[in-house]
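Enquirer: pasting a predicted model and its sequence here:
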Amino acid sequence: MGIIGLIIIGAAAGYIATRIMGVEADLLSTVGIGVLGAITGGLVLRFILTVSGWLGGFVGAVLGAMALIWLWQTYGPRRR
């Protein structure tokens, strides 16, 4: 997204956020709040998705290893 798109999205997000929070701000402050909020929110969301992806992969790896161990113990060579 280009800088113009970021400013437009930031202005809309800042307007909505200031109205929800009950803050009276001028146009420049509203756009600044929206742009900085978009950058901050985007980074935080990207970090959370990355960490949850790692954790999901780790849980999947543990479950897969447990399934292989169970298969080995159930159908593998018998020891006496």
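Expert: Perfect, I can see it now. Predicted model, so just to flag it, every value in this text is computed and none were measured. Residues are numbered from 1 along each chain as shown.

Enquirer: all contacts plus neighbour counts: C-alpha atoms, from now on.
Expert: Will do.

Enquirer: scan the protein for its longest helix.
Expert: Identified as the longest helix of the chain according to DSSP state H is helix 27-75.

Enquirer: could you name the helices and strands sitting against it?
Expert: When contacts are defined as 3 or more CA pairs under 8 Å, 6 or more residues apart in numbering; DSSP states H and E, helix 27-75 packs onto helix 3-21.

Enquirer: pull out the buried residues from the helix it packs on.
Expert: Across helix 3-21, burial judged by 16 or more other CA atoms under 10 Å covers Leu6, Ile7, Ile9, Gly10, Ala11, Ala12, Ala13, Gly14, Tyr15, Ala17, Thr18.

Enquirer: structure B:
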Amino acid sequence: MSGIGWIGAIIIGGLAGWVAEKVMNADHGLLTNILLGIAGALVLNAILGLLLGGTLGGWIGQFIVALVGAILLIWGWRMLRARSS
């Protein structure tokens, strides 16, 4: 989440995590939402950087990356839990 600072990353991560929670019909708390959004953004930014040589910029671009990343993390977690049960 380059260029938006830590406060911006927390705000975007929290919003993206909350939206991802609603989209995926999950039940997480505020802290988990923020962490999922930030982790999702970090993971997807790294993947986009490797595949495309760059990532989406600005607040809206980072929100989209964080949202998609958080949704993928929730989906992946569900797949791992389903496989282990």
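Expert: Structure's in. What do you need? Keep in mind that this is a model prediction, so the values were computed, not measured.

Enquirer: can you tell me the element the residue in structure 1 that His28 of structure 2 lines up against falls in?
Expert: Taking TM-score structural alignment, His28 of structure 2 has Ala25 as its aligned residue in structure 1. Under the criterion DSSP states H and E, no helix or strand holds Ala25 of structure 1.

Enquirer: could you measure from Leu35 of structure 2 over to Gly53 of structure 2?
Expert: Computed with CA to CA, to the nearest Å, the distance linking Leu35 of structure 2 and Gly53 of structure 2 is 25 Å.

Enquirer: ok, these two, which is more surrounded?
Expert: Comparing Leu35 of structure 2 with Gly53 by neighbour count (other CA atoms under 10 Å), the higher total belongs to Leu35, at 17 against 10.

Enquirer: go ahead and confirm that one touches Leu15.
Expert: No. Using CA atoms under 8 Å, Leu35 of structure 2 is not in contact with Leu15; the gap is 10.7 Å.
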